[in-house]
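>>> Next one to model:
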Amino acid sequence: MAKHGILRNGTRALALKGVPRLVSLVTGIERSAISKPILHGWLELEGPDPEVWDGPIFIHVPKAAGSSVLRTGVKYTLGHKPVRYYLRHKPADRAMPATFAIARDPMDRFVSAFYYLKGGGSTGQDRRWSQRNIAPDMTHNDFAEHLESHPRLLRQMHFRPQAYMLKDDAGKIAVDRILKFEMLDTDWPPFARVHGLVEDLPRVNVGSRGSRVRPETSDRTKEIIARLYAEDFTILGYAPPA
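So this is what the prediction gives:
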């Protein structure tokens, strides 16, 4: 753990009152019970735990098998931190370890994220967000139109474009390896073997709640998602929905 009020790169920052207490809270209770602004403020000041620099670092894109990967021995930080977070905090005396992420077809990810949140998600924050933004009778087609007219909702981590997680401060893709969700059955075992991770990827957070009855995706929804996630389709090599 870095010294109170000091970033790991040696830069002095404003002291964050209560950090020692917060550290014990983070390790002792469920993350969902901690105030999100406080947790993220602490993480931004303190940076990752030292063991993160042993790598490989997993950049956790929401709704792309991340919960499964977290159980394989990867290094990561609480919350969904973009690669630039690690680049900013890298100690001067350490080489940047290997980084990787798992990407998913943006259309499939949008649908999965919608029904996951409609079903309450997995935290209190997910549930409260869903109650505020997803009506009980909404389908993913309805929500796509709602998302188009309320782009602020793209700040919700499950709907945020994947490119956000993968770019450095200069706006360039800075993750060493991007695996495809759709190819994990064949691509994960050899990747895991090289990096000393568990090769048998567990199935965690597989969609169930709120996902049993799903209407066909409308042409209008396909148009909206192709536009809102245009960068993801381009940089990740997925064809826009037709």
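>>> hey, let's count contacts and neighbours off CA atoms from now on
OK.
>>> most centrally placed residue in this structure?
Against the mean C-alpha coordinate of the chain, by CA atoms, centre = their mean, the closest residue is residue 61 at 3.2 Å.
>>> Would you mind giving the secondary structure of that residue?
In the three-state summary, residue 61 is assigned as coil, counting by DSSP: H, G, I helix; E, B strand; the rest coil.
>>> Contacts only, for it.
Contact criterion CA atoms under 8 Å, 6 or more residues apart in numbering gives 80, 101, 102, 103, 162, 165 as the residues in contact with residue 61.
>>> which of those residues lies closest to residue 188?
Nearest to residue 188 among the contacts of residue 61, counting by CA to CA, is residue 102 at 10.0 Å.
>>> Can you verify the closest one is assigned to a helix?
No - Residue 102: not assigned to a helix; according to three-state DSSP it is strand.
>>> On the three-state scheme, the residue lying closest to it once chain neighbours are set aside is what?
The shortest distance from residue 102 to any non-neighbouring residue, by CA to CA, 6 or more residues apart in numbering, is to residue 179 (4.7 Å). Put simply, residue 179 is strand when judged by three-state DSSP.
>>> quick one: contacts for residue 203?
Listed by CA under 8 Å, 6+ apart, the contact partners of residue 203 are residue 68.
>>> got it, and residue 114?
140, 143.
>>> For residue 197, see how far away it is.
From residue 114 over to residue 197 the distance is 30 Å, taken as CA to CA, to the nearest Å.
>>> Contacts for stretch 169-177 next, please.
In this structure, residues lying in contact with stretch 169-177 by CA under 8 Å, 6+ apart are 59, 83, 84, 98, 99, 100, 101, 163, 166, 167, 168.
>>> 6 Å instead?
The contact list for stretch 169-177, computed with CA atoms under 6 Å, 6 or more residues apart in numbering, reads 99, 100, 166, 167, 168.
>>> gap between it and the chain center?
On the basis of CA atoms, centre = their mean, to the nearest Å, the separation between the geometric centre of stretch 169-177 and that of its chain is 15 Å.
>>> one more to line up against the first:
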Amino acid sequence: MKKSVYRDKVLVKNKVILIHVPKVAGTAIFKSLNIKRTVHFHLTDYEREDPAKFQEFFKIGFVRNPWDRLVSAFFYLKKGGMKNKYDRYMQNKLSPFNSFHDFVYALDRNNHFKNKIMNEIHFKPQYLYLINTNGELDMDYIGSYENLEEGFKILKARLNKPEAVLNKFNLSNHKPYWKYYDEKMIKIVGDMYQKDIELFNYEFPFNRLL
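Sure, this is the predicted structure:
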């Protein structure tokens, strides 16, 4: 029997759907709330399984600046991620690239490779996790990685966990993301994630390059 996507007792009891978009502090959020980390389900998985619950539950998720998220995902997977089978597969897939620069320029040169990469869990556009079966954003709250505490307060209130404190996990040791980009790379990634950028009002911090 297939396991339900409505599997966490704390979330179900409090009628909350928490969408875990990859590389948007999901591990920190789940661990800080003492909730078992879930698969990266899409919003549509919940809608299709139980439309009544889907309509009733409070739907919350978090997003991140796409230029930042891509850097984070690249270095995370280059190190093998969580060392599971899929992350090892992705580590092998990224092994030909000695730098983030080489990776982004390869995406630009090879559309087939780019399309395959953008269909992988950690590189998939974020809006795809947050839309319903009609292709519409259907969330009650979308928080941001850049202002995580604000969204975390809303989530812990919904889950009746006022004592929860947001801790940091999976900390990276790479440089600030904007230092990995030249002007062409900014455009390449901006074009790849244009819909995320428009929907969630992101921009590249050009002032950091001065």
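>>> Could you get me the TM-score between them?
Here the superposed chains carry a TM-score of 0.81, computed using TM-score structural alignment, normalised by the length of structure 2; 197 aligned residues with a CA RMSD of 2.7 Å.
>>> thinking again about what came up before, sort out for me which of the contacts of stretch 169-177 of structure 1 are in strands.
Counting by DSSP state E, the part of the contacts of stretch 169-177 of structure 1 found in strands is 99, 100.
>>> Pull the most distant pair out of the contacts of stretch 169-177 of structure 1.
Largest separation among the contacts of stretch 169-177 of structure 1 by CA to CA: 100 and 168, giving 13.5 Å.
>>> And residue 143 of structure 2? What does it align with in structure 1?
Under the alignment defined by TM-score structural alignment, residue 143 of structure 2 is paired with residue 179 of structure 1.
>>> and the contacts of stretch 169-177 of structure 1, which are buried?
Neighbour-count burial (16 or more other CA atoms under 10 Å) applied to the contacts of stretch 169-177 of structure 1 gives 99, 100, 166, 167, 168.
>>> now, which of those sits nearest residue 126 of structure 1?
For residue 126 of structure 1, the nearest member of those is residue 166. The distance, counting by CA to CA, is 22.8 Å.
>>> For that closest one, list the residues it contacts.
Per CA under 6 Å, 6+ apart, neighbours of residue 166 of structure 1: 83, 173, 175.
>>> Then the last one would be within a strand, right?
No - counting by three-state DSSP, residue 175 of structure 1 falls outside a strand, being coil.
>>> Neighbours of it, how many?
For residue 175 of structure 1, the tally of surrounding residues (other CA atoms under 10 Å) stands at 20.
>>> Same check on the second one?
Under the neighbour criterion other CA under 10 Å, residue 173 of structure 1 is assigned a count of 17.
>>> After alignment, which residue of structure 1 pairs with residue 22 of structure 2?
Counting by TM-score structural alignment, which is the criterion used here, residue 22 of structure 2 corresponds to residue 62 in structure 1.
>>> looking at it, its match is touching residue 159, isn't it?
No - Residue 62 of structure 1 is beyond contact range of residue 159, at 8.3 Å (criterion: CA atoms under 6 Å).
>>> ok so, going back, quick check: the gap between the match of residue 143 of structure 2 and residue 99 of structure 1.
11 Å.
>>> and what of residue 82 of structure 1?
From residue 82 of structure 1 over to residue 99 of structure 1 the distance is 11 Å, taken as CA to CA.
>>> Same check on residue 80 of structure 1?
Counting by CA to CA, the gap from residue 80 of structure 1 to residue 99 of structure 1 is 14 Å.
>>> quick one: residue 87 of structure 2 and residue 81 touch, right?
Yes - taking contact to mean CA under 6 Å, the distance of 5.4 Å between residue 87 of structure 2 and residue 81 places them in contact.
>>> Kindly name the residues of structure 1 that line up with the helix or strand where residue 73 of structure 2 lies.
Secondary structure here is read from DSSP states H and E; on that basis residue 73 of structure 2 sits in helix 66-78. Aligned by TM-score structural alignment, helix 66-78 of structure 2 falls on residues 106-118 of structure 1.
>>> Could you measure from the nearest residue to residue 109 of structure 1 once chain neighbours are set aside over to residue 145 of structure 1?
With CA to CA, 6+ apart as the criterion, residue 109 of structure 1 has its nearest non-adjacent residue at 6.2 Å, and that residue is residue 63. Spatial separation of residue 63 of structure 1 from residue 145 of structure 1 under the definition CA to CA is 21 Å.
>>> more crowded one of those two?
residue 63 (25 against 14).
>>> And residue 130 of structure 1? What does it align with in structure 2?
For residue 130 of structure 1, the aligned position in structure 2 is residue 91, judged by TM-score structural alignment.
>>> Do I have it right that its match meets residue 80?
Yes - counting by CA under 6 Å, residue 91 of structure 2 touches residue 80, with 5.3 Å between them.
>>> for the helix holding residue 73 of structure 2, the distance to its chain's centre please.
So, by CA atoms, centre = their mean, the centroid of helix 66-78 of structure 2 is 10 Å from its chain's centroid.
>>> mean shift of it relative to structure 1?
Averaged over the aligned pairs, helix 66-78 of structure 2 sits 0.6 Å from structure 1 after superposition, using mean CA distance after the TM-score superposition for structure 1.
>>> That helix versus strand 58-63: what angle between them?
Between helix 66-78 of structure 2 and strand 58-63, the angle formed by their directions is 80 degrees, by axes from the mean of the first three to the mean of the last three CA atoms, to 10 degrees.
>>> where's residue 193 of structure 2 relative to residue 72 of structure 2, distance?
Applying CA to CA, one obtains 15 Å for the distance of residue 193 of structure 2 from residue 72 of structure 2.
>>> Correction: the previous question concerned residue 59 of structure 2.
Shown here: residue 59 of structure 2 relative to residue 72 of structure 2, a distance of 25 Å by CA to CA.
>>> what's near enough to touch the match of residue 22 of structure 2?
Contacts were defined as CA under 6 Å, 6+ apart; by that measure residue 62 of structure 1 touches residue 158.
>>> Equivalent analysis for residue 61 of structure 2, please.
Residue 61 of structure 2 sits next to 18, 19, 142 when contact means CA under 6 Å, 6+ apart.
>>> Fine by me, thanks again.
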